[in-house]
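S.K.: A predicted structure for the sequence below; I have some questions about it.
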Amino acid sequence: MCPDFQNNFGVTSYIGFLDSLIDNADGVKYLRKSHILQNFLGSDDDVAQLFNEIGTDLVPNNAIYSDVKSKIEDHYKTNWKKWMAQFFHEHVSSPWTILAFTGVLLELGMTAANSGTAPCEALLEYLKERGY
């Protein structure tokens, strides 16, 4: 470190943050699939080992990325986001399924609207017969 200038330890904090996200090859795989990391070392285990070794002697400023980490943790705690992602991953795999799903939703909406107006029409007929 150079004593001539002030340093906010941004790089070491970022490496420390990545080290906190990467414990094994699964963390590397997720970050690689999300296009956050590119693996030029060969295996995901090698990258995980590299980050775990680099992060042992760092003195990062954890306050910089604590809000990011808490937002990531909050994101994974919400169940409906998981369910929506799982639904789209499993059931919406082509434009045809999206079109069919949209058609079904439209048909259900039209049926509900028609069912909702039928009692109103019957009430109007009844009131007309009674002279109201």
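M.R.: In hand now; what should we look at?
S.K.: rest of the way, CA atoms for contacts and neighbours
M.R.: Fine.
S.K.: hang on, isn't Asp45 packed against Ala25?
M.R.: Yes: between Asp45 and Ala25 a contact is recorded at 4.8 Å, counting by CA atoms under 8 Å.
S.K.: buried residues in the helix or strand that contains Gln49, which are they?
M.R.: Secondary structure from DSSP states H and E places Gln49 in helix 44-54. Under the neighbour-count criterion of 16 or more other CA atoms under 10 Å, helix 44-54 has 44-49, 51-52 buried.
S.K.: and of these, the nearest to Thr102?
M.R.: Thr102 lies nearest to Asp44 out of the buried residues of helix 44-54, by CA to CA, at 39.6 Å.
S.K.: alright, now check it against this:
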Amino acid sequence: MPIDATQPYDDSNIFAKIVRGELPCTKVDETEHSLAFHDINPLAPIHILVIPKGPYVSWDDFSAKATEAEIVDFTRLVGKVARDNGCVEQGYRMLANIGKRGGQEVPHLHVHIFGGQPLGPMLAR
């Protein structure tokens, strides 16, 4: 169910639990401020999630409140994960669902990296 990205951060969400080590994940990479792991329900041969470790609900929340170090770290990890997983040569898609109309289901900022096959049109009609 899509969430309201304007609401306060809920530290009981699944990604917060993963960051705290309360739930397992198949880790791809990790930095001081960010974590990348395989999606448990992959929609493409490569489907990796990259999240900031801090309590940010959405891109708006993150861009307004994160430190410069967190923003740089997160952005660089997204690029590194794409490179390290062979996505750059063939092309890939980055997707961040934000809020109700964007279809965001977890109230923690996350970027999906999809690759490994042709991905079709950007939006289904």
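M.R.: Okay, I see it. Quick caveat, the model's predicted, so the values are computed rather than measured.
S.K.: please state their TM-score.
M.R.: Superposed pair, TM-score by TM-score structural alignment, normalised by the length of structure 2: 0.23. Supporting alignment: 46 aligned residues with a CA RMSD of 4.7 Å.
S.K.: Cys120 of structure 1: which of the buried residues of helix 44-54 of structure 1 is nearest?
M.R.: Nearest member of the buried residues of helix 44-54 of structure 1 to Cys120 of structure 1, counting by CA to CA, is Asp44, at 64.1 Å.
S.K.: which SSE is immediately downstream of the biggest strand by length in structure 2?
M.R.: Secondary structure assigned by DSSP state E gives strand 46-52 as the longest strand of structure 2. Counting by DSSP H and E, the next helix or strand C-terminal to strand 46-52 of structure 2 is helix 59-65.
S.K.: buried residues in that next one, which are they?
M.R.: 59, 61-62.
S.K.: tell me what angle the longest helix seen in structure 2 forms with strand 46-52.
M.R.: If you go by DSSP state H, structure 2 has its longest helix at helix 68-84. With axes from the mean of the first three to the mean of the last three CA atoms, to 10 degrees applied, the angle from helix 68-84 of structure 2 to strand 46-52 works out at 170 degrees.
S.K.: counting contacts, what elements does helix 68-84 of structure 2 pack onto?
M.R.: strand 27-30, strand 34-38, strand 46-52, strand 111-115 (3 or more CA pairs under 8 Å, 6 or more residues apart in numbering; DSSP states H and E).
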